[in-house]
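# quick check, what structure comes out for this input:
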Amino acid sequence: MDIFIGDCVRSVRGKARPDGGLAEQTPYGLVGALIDAVEQRGAIERSDVDRLTLGCVGQVGAQGGHIALTTKIASRLPETSSAHTINNFCASGLTAIGQAVAAVSAGQSELALAGGVEMLSQVPFMADRADYYSDQSFEPADRYIPVALAADLLAMEQDVTREEMDSLSYLSQSRAANAENDAALLASRITIGNLDHDEAVRVTSPEKLAAMPPAFGGLAEQYAHALSGQTLDPRMSVANAPPMTDGAGLAAIGGAKSFLSPRARVVAFAETGADARQSLTAGFAAMDKVLAQAGLSLDQIDRIEFMEAFAVPYALFRRNYQPDMDRVNVSGGHIAKGHPMGATGAILLSTLLDALDAADGKYGLVVASGAQGVGAAIIVERLS
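Now for the predicted structure:
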């Protein structure tokens, strides 16, 4: 059974601080604005929606109490529609879309909305204070370590140099700044309130990036119990990491009868796990898996949105897979525009569809990864 994407939109991203451009919004309001946009753009009638699935990592405070259900009620989706809130760390938004694809394919849903939301200005990183974050009853290799520390360890183990990371950070910032003047690459980005741009994008230079000191060495001391004496050679600066932002993304998923003119067909979706310590390698495993499912090679993919979780996995992607970089993250990525964790996968899918439209491309790929070895990937075929 073919599964289609009727539309996929994303919010602008605001800095995650009290005076950030989205900080006065609500998480359910951000998603509600995207539901309005999908309906206004002609992809759906909200009265036909029978499922809403949202990824959200920080499910406490403003994002607690089942944020998908709250959004369903506030957005006046049908009372009979189901609502699901999931947490798969930074792959949550793409996982939500994959679950919607599976539900439609299985006949459990006819028209689903799926994506994610994260407002880090209101619910900070690790605000849920999970016991696992400090639980020393696990074997050291299985204990939680923040993803920034995992990225720095991976850089050290794979000898990813600061120069490699800085070059990709500069590329991301430059492309993001240029994209602000390219309407085709912004076609599915939705203005929220008075914010009409991705607020974290900043002007920089190779010289400024090179002068920045390593930023995450202190995490090795804080999580020494999980490192079992392993020393860290800290390499990443804050410019090699995505800034914290607020944002949301949403896709309409359905079968052949759900849309008059769908934007894309889902070719394949895959998820996988990986070594918890080398957490950011799971995206590679998911990418390999989804390409095998689709029977496609990387050079057949016209546009790729590879999650810039940090510059380290992005550098390893360039080094080990040798993609045509003119096809990868053509409008910049998370290093420039920010990482609203639960929303990321859906934001990347929306960005991908715009990039495919702008290039008149056929096949597109999204790759997402997250802490403790979670990864997801999707391949779509553009139809319009």
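# please count neighbours and contacts with C-alpha atoms only from this point.
Will do.
# next one: the residue lying closest to A251 once chain neighbours are set aside from S350, what distance?
Distance criterion C-alpha to C-alpha, 6 or more residues apart in numbering; nearest residue to A251, sequence neighbours excluded, is C8 at 4.1 Å. Separation of C8 from S350 (C-alpha to C-alpha, to the nearest Å): 5 Å.
# what touches both of these two?
188, 249-251 (C-alpha atoms under 8 Å, 6 or more residues apart in numbering).
# quick one, helices of the protein?
For the chain, the helices defined by DSSP state H occupy 27-40, 67-74, 92-105, 147-157, 162-179, 206-211, 217-222, 224-227, 282-294, 311-321, 334-337, 344-359.
# let's see this one next to it:
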Amino acid sequence: MYSFNSTCKKVYIVGGLRTPIGKTNGCLKDFLPEQLAAYLIKALIHKYNLPKDSIEEVILGNAIGPGGNLARLSLLKAGLPFNVSGTTIDFQCGSSLKAINLAASLIKSGEKDIIIVGGAESTSLAPNKQYNPRDKRYRGKDIFYKRAQFSPYSIGDPDMIEGAENTAKYCSIEREAMDIWTVESHIKALKAKNENKLKDIIFPIKTDKNLIIEDENIRKKPSLKLMKRALPILNKQGKVTAANACLTHDGAALIVMASEEAVKKYNLKPKALWIGGDSDGIDPNLFPLGAISASEKLLKSHDLNIDNIDLIEINEAFAVKVLAFLKYFNLPKEKVNVFGGALAYGHPYGASGAIIILHLLEALKDKNKKVGLATLGAAGGLGVATMIERCD
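Next up, the predicted model:
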């Protein structure tokens, strides 16, 4: 077993919670992202018996909200003291994993002792956005854009589907393999749900009429036959379909991170030690490969290789992203997304990094494994990765 350097100031992941994940205009359609985040902030304070004034900062990822500082809004809504600072990060799909690495750096440096970190997203309530009439990208008063520009047009600024298609072609990954992976993701997620593998991290959300306790996207009867019926999105020769690509979702996920001093002071029992995190940039036209680049960079900085990692969580925005990762590192699929991934659970952009960390923690415990890696590729040609070591 590899021995991690213990001379540095330690950073612990105490644990965390996530909401059930809803489809766009589904079960969470009326919840503002700050509502979801505030619910989880209050729940975490209660779960770990933390004084409100022990929280020094809240850092949240958010990709498609109305702007402003979601973290500050959320913490105030949760009733935290005015002196608690809030920071919001937009790293697109990698926002909350980037936030986790930033929080770890603040704790590692000694600047902070306890930070609540994660992300929240409501695609159901995403605002319509429009360029200023003086902007060359303006197309008329009733025309709105669905996403920001991530790369200069001279380089290429592909939509997500186009980037996934580029990657499938570049890596010689066929549609059948993508469809099979998607079905397997749903099968694993359904099994995990039936066996209550994630019950300790899913926090129910109350409405006026009911209690939302389950993820909305998992197929009850996943079928490869149905997957094959889905039409390619871009063109007849395309490989990416609405079946092997993620839909859009609502949800939030938050994690408590703490220093060794805070762990002792508040009698906390951490789930994992944060070992390291890193991000990297690649060709924006092949953005799904960002997960590979960031993971390789992180492993290299610790003088490790992929064989030193027991389990891996890769955000499944597209099946091709995971298959490219498996192919590059020559990995057995049994090590990746053991409870299924975002193709089954959903992908609330700004929260997805924290979601895969929470799933990784549960998987490591369930399989009695020690070292885990969580990673995402993000729009604009970015990747982010985080490595953890289980404590309990």
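# ok so, going back, neighbour count for C8 and S350 of the first structure, which is higher?
C8 (30 against 26; other C-alpha atoms under 10 Å).
# looking at the second structure, name the residue matched to that one.
Residue pairing (TM-score structural alignment): C8 of the first structure is matched to G16 of the second structure.
# L34 of the first structure too?
By TM-score structural alignment, L34 of the first structure lines up with L40.
# same thing with M244 of the first structure?
Using TM-score structural alignment, the partner of M244 of the first structure in the second structure is T248.
# could you do Q372 of the first structure as well?
In the second structure, Q372 of the first structure lands on G380 (TM-score structural alignment).
# and S47 of the first structure, by the same measure?
Looks like S47 of the first structure aligns to D53 there (TM-score structural alignment).
# that match and F82 touch, don't they?
No. D53 of the second structure is beyond contact range of F82, at 9.6 Å (criterion: C-alpha atoms under 8 Å).
# tell me the contacts of the residue nearest in space to the middle of the first structure?
Nearest to the geometric centre of the first structure sits T344, at 2.0 Å (C-alpha atoms, centre = their mean). When contacts are counted by C-alpha under 8 Å, 6+ apart, T344 of the first structure touches 90-94, 116, 248-249.
# again, 6 Å this time
G93 (C-alpha atoms under 6 Å, 6 or more residues apart in numbering).
# same thing with V12 of the first structure?
Neighbours of V12 of the first structure in contact, by C-alpha under 6 Å, 6+ apart: 191, 197-198.
# just the closest of these to L30 of the first structure, please.
T191 (10.2 Å; C-alpha to C-alpha).
# quick one on the thing from earlier: what's the local residue count around the match of S47 of the first structure?
By other C-alpha under 10 Å, neighbour count at D53 of the second structure equals 11.
# again with the one 5 residues further on
Other residues near V58 of the second structure number 28, with proximity taken as other C-alpha under 10 Å.
# so it makes contact with G86?
Yes. Using C-alpha atoms under 6 Å, V58 of the second structure makes contact with G86 at a distance of 4.8 Å.
# the residue nearest to the centre of the first structure matches what in the second structure?
Checking TM-score structural alignment: T344 of the first structure goes with S352.
# from L268 of the second structure, how far out is its match?
25 Å.
# with D392 of the second structure instead?
Distance from D392 of the second structure to L268 of the second structure, by C-alpha to C-alpha: 12 Å.
# what does Y131 of the second structure give?
Distance, Y131 of the second structure to L268 of the second structure, using C-alpha to C-alpha: 48 Å.
# ok, for the equivalent of E79 of the first structure over in the second structure, nearest residue in space, not its chain neighbours?
In the second structure, the residue equivalent to E79 of the first structure is F82, according to TM-score structural alignment. With C-alpha to C-alpha, 6+ apart as the criterion, F82 of the second structure has its nearest non-adjacent residue at 7.1 Å, and that residue is L76.
# same deal with I347 of the first structure?
G249 (4.8 Å).
# hmm, L348 and that neighbour touching each other?
No. Using C-alpha under 6 Å, G249 of the first structure is not in contact with L348, being 8.4 Å away.
# higher neighbour count, those two?
G249 (36 against 28).
# how about that one, what does it touch?
Applying C-alpha under 6 Å, 6+ apart, the residues near G249 of the first structure are 9-10, 115-116, 343, 346-347.
# swap the cut-off to 8 Å and go again
Neighbouring residues of G249 of the first structure by C-alpha under 8 Å, 6+ apart: 8-11, 31, 34, 93, 115-117, 343-347, 350.
# closest to Q40 of the first structure out of those residues?
L34 (9.6 Å).
# how close does that closest one get to G21 of the first structure?
L34 of the first structure is 17 Å from G21 of the first structure, by C-alpha to C-alpha.
# then A336 of the first structure?
Distance from A336 of the first structure to G21 of the first structure, counting by C-alpha to C-alpha: 16 Å.
# which residue of the two possesses the greater neighbour count?
Using other C-alpha under 10 Å as the criterion, A336 of the first structure and G21 rank with A336 on top: 29 against 25.
# distance check, S259 of the second structure against W274 of the second structure.
With C-alpha to C-alpha as the criterion, S259 of the second structure and W274 of the second structure are 10 Å apart.
# quickly list what's touching both of the two.
10-12.
# so which of those is the most crowded?
Neighbour-wise, those (other C-alpha under 10 Å) top out at V11, 30 neighbours.
# dump the residue contacts of that residue.
Here V11 of the second structure is in contact with 104, 107-108, 257-260, 273-275 (C-alpha under 8 Å, 6+ apart).
# switch the cut-off to 7 Å
V11 of the second structure makes contact with 104, 107-108, 258-260, 273-274 under the criterion C-alpha atoms under 7 Å, 6 or more residues apart in numbering.
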